[in-house]
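> okay, here's the prediction I keep looking at, along with the sequence it came from:
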Amino acid sequence: MMNGKLDWVYPEELEITTAYWWSPDSRYVAYLQMDERSVPEYPIVDFIPYHAVIEPERYPKAGDPNPIVRVGVVALKNPQTIWMDVGKDTDIYIPRVMWLPDGKTLAIQRLNRAQNQLDLLFADATTGKSRCALRETDSHWINLHDHLYFLKNGKRFLWSSERDGFRHFYLYNIDGKLLRQLTSGNWQVVSLCGIDEKKGIVYFTATEKDVLERHLYRIKLNGSGFKRLTSRDGTHHIVMAPDCRHYLDYYSTVVTPIQLSLHRANGKRVAFIAENQVAELQEYVLSTPEFLTITTEDGVTLHAMMIKPADFDSTKKYPVIVHIYGGPHAQVVRNAWGGSGYLWHQMMAQKGYIIFSLDNRGSYGRGKAWETTIYHRFGEVELKDQLCGVEYLKSLPYVDSQRIGIWGWSYGGYMTCYAMLNAPEVFKVGVAVAPVTDWRDYDTIYTERYMGLPKDNPEGYEVSSPVNQVANLKGKLLICHGTSDDNVHFQNAVQLADKLIKACKQFDLMLYPGKKHGIRGQNARIHLFTKITNYFLENL
């Protein structure tokens, strides 16, 4: 039983960072109570000490009982909990809690287990009585957001929804009556940056200009005055000042490391804070990535990116490494700085490989219909689109079609395993880092959102899990996993290894003792990428 403290799965999958909330006047504190007693324990074993240590983790796998949650409020003058009425159903999630400006009312978001109904409740902090001000429903699943904003006069609030197929802003009065839809179009609102209530202006980032980019926009609360404020092509991460008179712009492109600048609210730059030229990168002679689009047989446009060797010669034949993630609510192909992973891809390009990435259907940024194509069946649509990208590669005269490899991490590790087992004639080499290999082993919130409960979708779980397809393996497969991974458990690697051995299939396995999902610390990351580098050099 935890009061004001979060478990593992809520922060990971609901992106909630705290379990208590002070009222604006600091007279009350609301908190989340989590009863984990029915949640099964998973043993994370630390094998490094002389006597191995078991660290039990409460981890609800798909279909398991979840923590029972409720919201309480305590007044500082009378420290007795008043429980808010969140309904009779206890098999729910409470992903968001916040105070209204009056300091007496709580806004509680209640999400059902199937994650296709989200209710916005207003609860009286002194009595616990609540009413449902707004309800969102979806035939697939509801993506959560952090765009709820109450205007200080307490009469209106801003909300976002994907009800028209793309995430947009909606303005409501406090009774839950829709006043107007503020934004619209075949593009996504990404983040709410701030609201200048005196001027009635909403500042936000969105994909309106280009799905590969992020830009700052403004629109008035009356729905007029829509305008893009950032001009440079690329990705702008915005931090707005509390008074909305200035903002910080963390700007990057695929070839420009993050630059930091200060701007007025109208977009005019005041000063560079960190121009970040990174002259040291020049000596490495990095290749400029190429963005491209590929059209599927059914007319769908896919975005892709390619990195060629700096000394590229179109008369030569090059092997290809496909870098894949492929999972929902994620985007790999973006005009943004890619960090250390991008630099490793540049290094592999210098060693004579073409690096290729593609965002398949199910990825982020192109609307709800695009994202929900994967519903109840992971892997199938994603691989179909990735293979469309491979067919494009094979059509290029400088690609060696017999030397195509694939690698990915987490969901990308899963997709690597899935691709090696479902398209064994296509991929010669695969490297899967921290892969899910059986979706019954992953947590409730993420897995059930997209796959439903195992009892309701047994066939989907069966055909989506690589552990059931090991007989198809033909190429070279390296599995890398941290033994203390509390996200994608090491059990996934063990279960896949067990099935491969029983099928008499040769593979390679690299363990990282005591390392979690990110495989960091004590040279582990260097060791990992050295291992991956050598595996491709030796086998592709």
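On my side now, so go ahead. What you are looking at is a predicted structure, and each value in this text was computed from that prediction instead of being measured.
> switch to C-alpha atoms for all contacts and neighbour counts from now on
OK.
> how much space separates residue 410 from residue 417?
Distance of residue 410 to residue 417, computed by CA to CA, to the nearest Å: 11 Å.
> the more surrounded of these two?
Under the neighbour definition other CA atoms under 10 Å, residue 410 and residue 417 were set side by side, and residue 417 has more, 33 against 21.
> are we agreed that the more buried one is in a helix?
Yes - checked against DSSP: H, G, I helix; E, B strand; the rest coil, residue 417 lies within a helix.
> comparison target, given below:
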Amino acid sequence: MSGAQASNDGSRVAYIVSDTSKQRALVVPDYTGEFVTAPTVRRGWSEQRIQISETSGTPERTVILKLPAPDGVSYIRSINWTPNDTSLVVDRIDRDTKRRQIFLASATAGAATLLDQETDPKWVAQLSRIVEVSPKGDQLLFASERDGYNHLYLVPLKLDGGNTRTKTGDTAAPVNTPSAVRRLTRGPWEVSWARWHADGERIIYSSTEDSTAERHLYTINVRDGKATRLQTARGMNTDPQLSKDTETILYEHSEWNTPNDLYALRVCTGCGTIPEPVRLTDTVPARFRQIAWARPQFIEYKAKDGQRVRARLYLPPRFDKSKKHPAVLFVHGAGYLQNVINGWNNYYREQMFNHILTERGYVVLDVDYRGSAGYGRDWRTDVYDFLGGLDFQDHLDGIDHIVKNYGVDPAHVGMYGGSYGGFMAEMAAMRAPERIACAAALRPVAAWKNYYASSPIYTTERLGFPEKNREAYRRSSPITYADQLRRPLLILHGMVDDNVHFQDSVQLVQKLIELGKTDYFDVMFYPKENHAFTRPESWTDEYERILRFFDQHLKTVTSAR
């Protein structure tokens, strides 16, 4: 059972029931105790249904929603009660992650009508999870990438016994023609968060409208579509939360060199002036503020196929373009994540490490490669069917750019990254030895068929099923190219990683041994660490090793300070 949602009056609860009998048990051994333990995690696809029960515990009054049978593998993204508790809005993905359907289902009879449907020949975006019924109950707000960017749409609702047509048999008839769905926002930018205001006339949202490197908050009138930017400061304004009366927004603000602090902002109704945000916390230590962190330049360069690639560039102190410099490329993880932002993010440790690298004479490039978030549907899906295709090429083109424009020695370029970034580092060491002098791969994916077992939704979205698309899995996996390794590769992995399992690095290391590649790789394994390290001593050990590795193989100059 998961995803429980209580009705507004508290008398009923809706929840998702999943049949996980076909999932696999993945073993994650722990060798650090007196005895070896082997806990398991279950991963894989499941069959799901939605049930509604009374909170009084009366079992005979349980309602099962009668959604049409899914086509292919599927999963339910969200369930939401309507304001009058007569219906549920269900957001479901099926057709092997390529179709999204939104249903309105009766909370008493279980019958469902189809409100909206869209398909994507590659995969439906996670960013489109925004789904909320108006406080008036007359409209449904949802997000979609159907025009190329994640935007807000409205569809009318009737909650007096259901919309015009209801489910019959195993199909649900669409209640809305395409003209009934109204696009509310538009343009070459993305909406990342949205909520209704309590008046049912306005929506508050966050977007990249002003800059892909920042997030700002706006209100939009649903009648005339007029949007107003709230007084958020330059930088990233993230994780917004609305008060119950929807008149106050709590959010976090950060900039590239300033970690998150909490701010509150009034959503003024009919004010002559837009209120200023109020800072609530000041948690950044004075010592941190005194450090003159290496300031990244926000740059763009042209990829081989003509696309513009965004990146952050870090230069050494007193940088002299006429001299030759070693360089390091940092590759962010997750694939679908944005790192070229004017804000603090999950990779703050790597940003500080990049500062250390510049102190030692390195030029550092941090790329939002193909597949990254923040740049629309086409950029997101350009990795479809080949992980290590256009995203890999974006890094090679980045190397060309810094060699041409920033005095980088092409024979002294390294790469590092974790998770998806570790995957990319392994790809670079094996497939581009003429461009990469060495690479450090942290918790890397070496074989995508393994990751399918661990994270089937993510992997199916990008590569399909291993048994149906063998070639895509083969060409996308670093272990395929192990025989081509002839540059130094440092592999670092947590042994209790339940995301990218330790198995990936073990399989790759064994293959490299069999291929006689001992001179080209080294390893460090962390017995107590999961995918995201939690122990400071492990982080320190990891980055000290990477720093020594780069200094050894890239022949850096000593610190300029």
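Yep, that arrived. All values reported here derive from a predicted model rather than from experimental measurement.
> quick one, longest strand in the first structure?
Criterion DSSP state E: the longest strand present in the first structure is strand 399-409.
> quick one: it to chain centroid distance?
Centroid separation for strand 399-409 of the first structure versus its chain: 25 Å, with CA atoms, centre = their mean, to the nearest Å.
> which residues are in contact with it?
Contact with strand 399-409 of the first structure is made by 317-325, 393-394, 413-416, 426-435, 536, 540, as judged by CA atoms under 8 Å, 6 or more residues apart in numbering.
> again, 7 Å this time
317-325, 393-394, 413, 416, 427-435, 540 (CA atoms under 7 Å, 6 or more residues apart in numbering).
> the second structure: which residue goes with residue 330 of the first structure?
Under the alignment by TM-score structural alignment, residue 330 of the first structure pairs with residue 337 in the second structure.
> enumerate every residue touching that match.
Residue 337 of the second structure touches 372, 373, counting by CA under 7 Å, 6+ apart.
> gap between it and residue 110 of the second structure?
38 Å.
> repeat that for residue 338 of the second structure.
For residue 338 of the second structure, the distance to residue 110 of the second structure - CA to CA - is 40 Å.
> could you do residue 539 of the second structure as well?
51 Å.
> emit the ChimeraX select command for whichever of the contacts of strand 399-409 of the first structure are buried.
In ChimeraX, the members of these classed as buried (16 or more other CA atoms under 10 Å) are selected with the following command:
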select :317,318,319,320,321,322,323,324,325,393,394,413,416,427,428,429,430,431,432,433,434,435,540
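> wait, a strand at residue 48 of the first structure?
No - the assignment for residue 48 of the first structure is coil, going by three-state DSSP, so no strand is present there.
> give the contact list for the aligned residue in the second structure for it.
Residue correspondence, TM-score structural alignment: residue 48 of the first structure in this structure matches residue 32 in the second structure. Contact analysis of residue 32 of the second structure by CA under 7 Å, 6+ apart lists residue 527.
> then the one 4 residues further on?
Under the criterion of CA under 7 Å, 6+ apart, the contact partners of residue 36 of the second structure comprise 29, 30.
> try residue 188 of the second structure
residue 149 are the contacts of residue 188 of the second structure under CA under 7 Å, 6+ apart.
> and what of residue 492 of the second structure?
441, 442, 443, 523, 524, 525.
> please repeat the previous calculation with a cut-off of 8 Å.
440, 441, 442, 443, 523, 524, 525, 526, 542.
> same check, this time on residue 148 of the second structure
By CA under 8 Å, 6+ apart, residue 148 of the second structure lies in contact with 188, 376, 377, 378.
> now do the same for it: its match in the first structure.
Residue pairing (TM-score structural alignment): residue 148 of the second structure is matched to residue 165 of the first structure.
> secondary structure element holding that match?
Counting by DSSP states H and E, there is no helix or strand that carries residue 165 of the first structure.
> could you do residue 180 of the first structure as well?
Per DSSP H and E: strand 178-181 holds residue 180 of the first structure.
> who has more neighbours, residue 539 and residue 110 of the second structure?
residue 110 (19 against 14).
> residue in the second structure matching residue 293 of the first structure?
Aligned partner of residue 293 of the first structure by TM-score structural alignment: residue 300.
> list the contacts of its match.
Going by CA under 8 Å, 6+ apart, residue 300 of the second structure touches 308, 309, 310, 311.
> where's the residue mapped onto the second one from the first structure relative to residue 361 of the first structure, distance?
By that I understand residue 309 of the second structure. Counting by TM-score structural alignment, residue 309 of the second structure lines up with residue 302 in the first structure. Noted for residue 302 of the first structure: a distance of 8 Å to residue 361 of the first structure, by CA to CA.
> how about residue 405 of the first structure?
In terms of CA to CA, residue 405 of the first structure sits 21 Å off from residue 361 of the first structure.
> can you show me the helices along the stretch 351-500 of the first structure?
All helices of the stretch 351-500 of the first structure, identified by DSSP state H, counting those that start in this stretch, fall at 368-371, 380-394, 411-422, 444-451, 458-464, 491-502.
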